[in-house]
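Enquirer: only geometry, no sequence info:
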């Protein structure tokens, strides 16, 4: 088949309809949909003009046209006074081979135009929102094939407009969510600043400086996690633990020991695990190893199969009261592990100190990235 024959084949009504449907599927705005229909409709049925009519309450608004002579672009007519309104009200395609013989045609509107025959089909047949009209300069009765092609274009137009509506609704929802997120960020930042102001006003100078240092560290943790979540970037487990524990580190002694491989986590998993680490550290500061100068905490983790095992072990802390476990945030930690991480937890208070083992599945990408550095690393 020659190149010229290939071009002729692509110009058949079916080929043109396929191209038009594909373009409509990618339209992002209602104006883009209208432009595509305007540029393709005439060629599909070989008519001398087309018009795109939008339903505007009880009116038909002729919003666009492509014709050998002017039609009614920009004008509005009552639904009951034009053939496009009849097609939308009756939810069906209408064929008028000779406008002079059809009482539904307001002949006075057509006298100064070239139009002598009409094909009109509604857009979204169940609940029409628009119509597409084809016009011929001589009396003409379109074939069944031409009618089907024109109705297929109208159906694709309806789908495209619905897609545009959904895209617009989604953008509005995203914009609203972004406003809520920004408001939440602002409130959280204000809360940190308020806590620091109260500390300066109510605490002794030395304690106030230490307290404000920890508040600043917590604010940095929140900001980093927020940025990672917004960018949907993975967060390395060691970095997560380090920023979560930074507010609890003492400049004059080695309080924490961290042992483990590099494991990248998805933002939502990192957020949940970060809350677990923060809760464990808060409990240790109130009741456990971080409440005394001699206390130490070891955090170790490793990948086993498709799961991550993380151990939090406190030592050299004050005497442990086993009955205190329910009061040390264990309920929140359990919910975070089981519901957010889909994992399991073993949280016990031994004589030497609190021990908490968290196990949860991790995604394949994290497994691939951590396997190279996982050999020879175990929980202590």
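Expert: Done, it's in. The structure presented is a predicted model; accordingly, all values stated were derived computationally and were not measured.
Enquirer: could you use CA atoms for every contact and neighbour count after this?
Expert: Fine.
Enquirer: show me what counts as buried in the helix or strand containing residue 85.
Expert: Assigned by DSSP states H and E, residue 85 falls within helix 83-90. By neighbour count on 16 or more other Cα atoms under 10 Å, the buried set for helix 83-90 is 83, 84, 85, 86, 87, 88, 89.
Enquirer: closest to residue 53 among those?
Expert: residue 84 (7.2 Å; Cα to Cα).
Enquirer: was I right about the closest one contacting residue 59?
Expert: No - look at residue 84 against residue 59 with Cα atoms under 8 Å: they stay out of range, at 10.0 Å.
Enquirer: all helices for the stretch 201-350 of the chain, in order.
Expert: 205-231, 237-245, 267-286, 330-335 (DSSP state H, counting those that start in this stretch).
Enquirer: I'd assumed residue 197 was in a strand, is it?
Expert: No - according to DSSP: H, G, I helix; E, B strand; the rest coil, residue 197 belongs to no strand; its state is helix.
Enquirer: can I get the helices of the stretch 201-350 of the chain in TSV with mean neighbour count?
Expert: Below are the helices of the stretch 201-350 of the chain laid out as TSV (neighbours: other Cα atoms under 10 Å):
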stretch	mean neighbour count
helix 205-231	16
helix 237-245	19
helix 267-286	20
helix 330-335	17
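Enquirer: second structure for comparison follows:
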């Protein structure tokens, strides 16, 4: 138990909530793996985790976080390891004590601390990998713990599928419309599946925050799909509000929105929405949204045929002035300057990130190019 006055440790619920939000904004398979590496062990309270990728008939242990070395970088026949077993049977394997399970390849565990295992496949009917949780002593996890690992695996599968589909869109312009429909369908089903898993794992009251975040992400996706299929214009306030809705916390107002009623072209809505989502994701990882009490003010205005959107953060962690721009700011630059034909001003002020996006009311950017940038 934490001492009086100390900062409370993150709960499994808060870790899962944070992981789902980060996975929703993942831009590549390497991002998905890193999110799993940094969250699964804290969420499960175990002594180690491993991320495994299916490689034909082999299981490739590509990442791990543990109290001792496991098998990172090694490959094993799928028929000779627990991860291959879980993927072949398309179900989660629970082994409270490896000494009691004859199918465990014990020779692989002699040099490790592992005594108990939970292995969840990633990918549903067609597993593409697995997440393993390990304990240093015999341990029988509760059903809720198992379902939380399954929920994380489901969210990871959705994120990887989104990355794959968006990449396919960037190189298959002639089938862009069909791929978008496929993406919409898969994302909708994945959100519903993740919400169901969370409700089963955490119970009605405890799952409200997580399911609210998942529902907000689903509503944002559905809004853009519906609006852009019926009209060429999107209300700027609605676009901003929906993009930040997954990052709002129940019972608090961390975003301040201010600006006149403006309608922007559908072609502009996609890159601008991605830019707002990128800013919010970065704020959740490193900026104002990562600290209790941090706020973000978003305002916009129009003058002489141009629109300016201002993002200002307050109350976040101490800012290191002069820190080099990271990958996120690079993506913002490509979205705004290449796709929107606009101008980006992104800087670290003493009080937090300040970003201004300026663009003309109309332009001729291609929707497929926007998705290509997002996949980079």
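Expert: Done, it's in. Remember, it's a predicted structure, so these values are computed and weren't measured experimentally.
Enquirer: and the TM-score between these chains?
Expert: Once superposed, the chains reach a TM-score of 0.46 (TM-score structural alignment, normalised by the length of structure 2), with 192 aligned residues with a Cα RMSD of 2.8 Å.
Enquirer: what would the helices of the stretch 201-350 of structure 1 look like in CSV with distance to residue 146 of structure 1?
Expert: Converted to CSV, the helices of the stretch 201-350 of structure 1 look like this (distance: least, Cα to Cα, whole Å):
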stretch, distance to residue 146 of structure 1
helix 205-231, 50
helix 237-245, 63
helix 267-286, 54
helix 330-335, 63
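Enquirer: for residue 66 of structure 1, which of the ones you listed is the nearest?
Expert: Closest among the helices of the stretch 201-350 of structure 1, once you apply Cα to Cα, is helix 205-231, at 45.3 Å.
Enquirer: what helices or strands is that closest one leaning on?
Expert: Judged by 3 or more Cα pairs under 8 Å, 6 or more residues apart in numbering; DSSP states H and E, the packing partners of helix 205-231 of structure 1 are helix 144-202, helix 237-245, helix 267-286.
Enquirer: with distance to residue 331 of structure 1 added, can I get those in CSV?
Expert: As requested, these are arranged in CSV below (distance: least, Cα to Cα, whole Å):
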stretch, distance to residue 331 of structure 1
helix 144-202, 24
helix 237-245, 20
helix 267-286, 11
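Enquirer: tell me which of these sits nearest to residue 354 of structure 1.
Expert: Judging these by Cα to Cα, what sits closest to residue 354 of structure 1 is helix 267-286, at 8.3 Å.
Enquirer: those strands in the stretch 1-150 of structure 1, which residues are they?
Expert: Under the criterion DSSP state E, counting those that start in this stretch, strands of the stretch 1-150 of structure 1 are mapped to 49-56, 59-67, 76-78, 94-96, 117-123, 130-136.
Enquirer: for residue 39 of structure 1, find the nearest of the ones you listed.
Expert: It's strand 59-67; of those, that one is closest to residue 39 of structure 1 (Cα to Cα) at 7.7 Å.
Enquirer: got the angle for that closest one vs helix 83-90?
Expert: 130 degrees (axes from the mean of the first three to the mean of the last three Cα atoms, to 10 degrees).
Enquirer: and the angle for strand 59-67 of structure 1 with strand 130-136?
Expert: 40 degrees.
Enquirer: quick check: angle from strand 59-67 of structure 1 to strand 49-56?
Expert: If you take the same axes, to 10 degrees, strand 59-67 of structure 1 sits at 160 degrees to strand 49-56.
Enquirer: which helices and strands does strand 59-67 of structure 1 pack with?
Expert: helix 30-45, strand 49-56, strand 76-78, helix 83-90.
Enquirer: got JSON lines for those, with distance to residue 195 of structure 1 too?
Expert: Below are these laid out as JSON lines (distance: least, Cα to Cα, whole Å):
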{"stretch": "helix 30-45", "distance to residue 195 of structure 1": "50"}
{"stretch": "strand 49-56", "distance to residue 195 of structure 1": "56"}
{"stretch": "strand 76-78", "distance to residue 195 of structure 1": "62"}
{"stretch": "helix 83-90", "distance to residue 195 of structure 1": "63"}
